[in-house]
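Asker: Sequence and computational prediction follow.
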Amino acid sequence: MVNIVDVFYSIQGEGAQTGVACVFVRLYGCNLACSFCDEPLHKGTYETLSFEEILARIARFPSRHVVITGGEPSLYDLRAFIGFLQTHGYHVAVETNGYDFANLSGANWVTYSPKDWDAIKQEGFDELKFVVARTSPVKKILAFHTQKPVFIQPQNAKDAPDWDNVAFCIDLVKAHPQFHLSVQLHKFLGVA
């Protein structure tokens, strides 16, 4: 059983899988209360569904890519759920703030978006995504070293780009080409 806020179909607008048609499974709850969170739904109403009930909702869409998001997915032990989806032919990606990577083991792809830049974890993920505003302490990002892809994502408004932060992030990536820009493409295109 998993606490589900929403299951919806869209394109991935962030990170290495930008542009891929995906079924998003939004889970309830988060261990943080970020002031810039652009997804308040994870705090609202939810349904507790079985794996089979969730699969029935996912199967309505043609994509074989599933993104488990939140809130914070790693609050839950999702290993059995991830394996269940994979046995039904799905590629499973998870977006996490890194609360508990062990709960996500077995996922095909893990995007880690750390919020505490003083304690960035080194393992358990495939890519990093830093949400950056003009006022962010970017020296902490510059001091972090990894061989994994690092995406700089402008801190945007809920449904639209923040052009000042976008410009800042473009300049940051141009000055530090070890980073990649991730702009939340879905917000530029006006899709969910």
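Answerer: Looks like it came in fine. Residues are numbered from 1 along each chain as shown.

Asker: Going by C-alpha atoms from here, please, whenever you check contacts or count neighbours.
Answerer: OK.

Asker: and residue 170, what does it touch?
Answerer: By Cα atoms under 8 Å, 6 or more residues apart in numbering, the contact set of residue 170 is residue 181.

Asker: this is the comparison structure:
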Amino acid sequence: MKDALRITEIFCSLQGETTRMGLPTVFVRLTGCPLRCGYCDSTYAFTGGETQSFQTILDKIASFNTHHICVTGGEPLAQKGVHELMRLLCDAGYSLSLETSGALSIADVDPRVSRILDIKTPGSGELSKMHWKNLDYLSKQDEIKFVLCDRNDYEWARDLIRERRLETLAPVLMSPVWETLPPANLAAWVLEDHLPVRMQVQLHKILWGERPGV
């Protein structure tokens, strides 16, 4: 269908990550992803879903009466039509963020969108898929995120941050893989290295556990 996207779910919850953590947010989770990160918590979005028109999606979002919207996946940029949906959401006055793996170019994303760029670490198994040119497109309204599996991932990310001075491009976030890397360990490493990052934990999983729709 023209003017349509494959959607896994649309729901309202508290934002569990990024600098928008805690804000009531409508999540639009698109179906499909070209990556297979070892720690992925949304594998159910790889396939299936339902084709929905832009108008159906917009009507569903409006029904929640919430200002903040997050377009996520899967990998939302894998569906080309997502650019038009994001333009429509921005035109409607929503505060919009996009969660993307970093494997696909963000160059054509509407500049009104806050782009959350996930830099894949060695522990993800998908480092080779990174589209490094994306760093050139970032602004201060965007964010860089590292999801860390272990100490090796942390040291790799730390060295990259220092080498590329990533904090000068956009705010940098570090998150431990749920129930794999103890959050206290990551906190200690960040403090020890005086790293210019924001450490985060996944608030939604603390509140409701690891399940869809939260």
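Answerer: Here it is on my side, so go on. As the structure is a computational prediction, the values presented were derived from the model and not from experiment.

Asker: Is there a neighbour count for residue 127 of structure 1? I'd like the number.
Answerer: Residues near residue 127 of structure 1, counting by other Cα atoms under 10 Å, number 20.

Asker: so the longest strand anywhere in structure 1 corresponds to what in structure 2?
Answerer: Assignment by DSSP state E gives strand 2-11 as the longest strand of structure 1. Here strand 2-11 of structure 1 aligns to structure 2 at residues 5-14, judged by TM-score structural alignment.

Asker: which parts of the matching stretch are buried?
Answerer: Using 16 or more other Cα atoms under 10 Å as the test for burial, stretch 5-14 of structure 2 gives 5, 6, 7, 8, 9, 10, 12, 14.

Asker: So what does residue 198 of structure 2 match up with in structure 1?
Answerer: Here residue 198 of structure 2 is matched to residue 180 in structure 1, going by TM-score structural alignment.

Asker: What are the buried residues along the longest helix seen in structure 2?
Answerer: The residue-count maximum for a helix in structure 2 (DSSP state H) belongs to helix 151-164. Of the residues in helix 151-164 of structure 2, 153, 154, 157, 158, 161 count as buried by neighbour count, 16+ other Cα under 10 Å.

Asker: can you count the residues close to residue 180 of structure 2?
Answerer: Using other Cα under 10 Å, residue 180 of structure 2 has 11 other residues around it.

Asker: right, and it touches residue 147 too?
Answerer: No: at 11.0 Å, residue 180 of structure 2 does not count as touching residue 147 under the criterion of Cα atoms under 8 Å.

Asker: Most distant residue from the centre of structure 2?
Answerer: Ranked by distance from the centre of structure 2 (Cα atoms, centre = their mean), the top residue is residue 192, with 26.7 Å.

Asker: quick one on the thing from earlier: once aligned, what mean separation remains between the longest strand of structure 1 and structure 2?
Answerer: Once fitted to structure 2, strand 2-11 of structure 1 is off its aligned match by 0.5 Å on average (mean Cα distance after the TM-score superposition for structure 1).

Asker: tell me which of the buried residues of helix 151-164 of structure 2 is nearest to residue 32 of structure 2?
Answerer: Using Cα to Cα, residue 153 comes nearest to residue 32 of structure 2 of those, at 25.8 Å.

Asker: What is the aligned counterpart of that closest one in structure 1?
Answerer: Checking TM-score structural alignment: residue 153 of structure 2 goes with residue 137.
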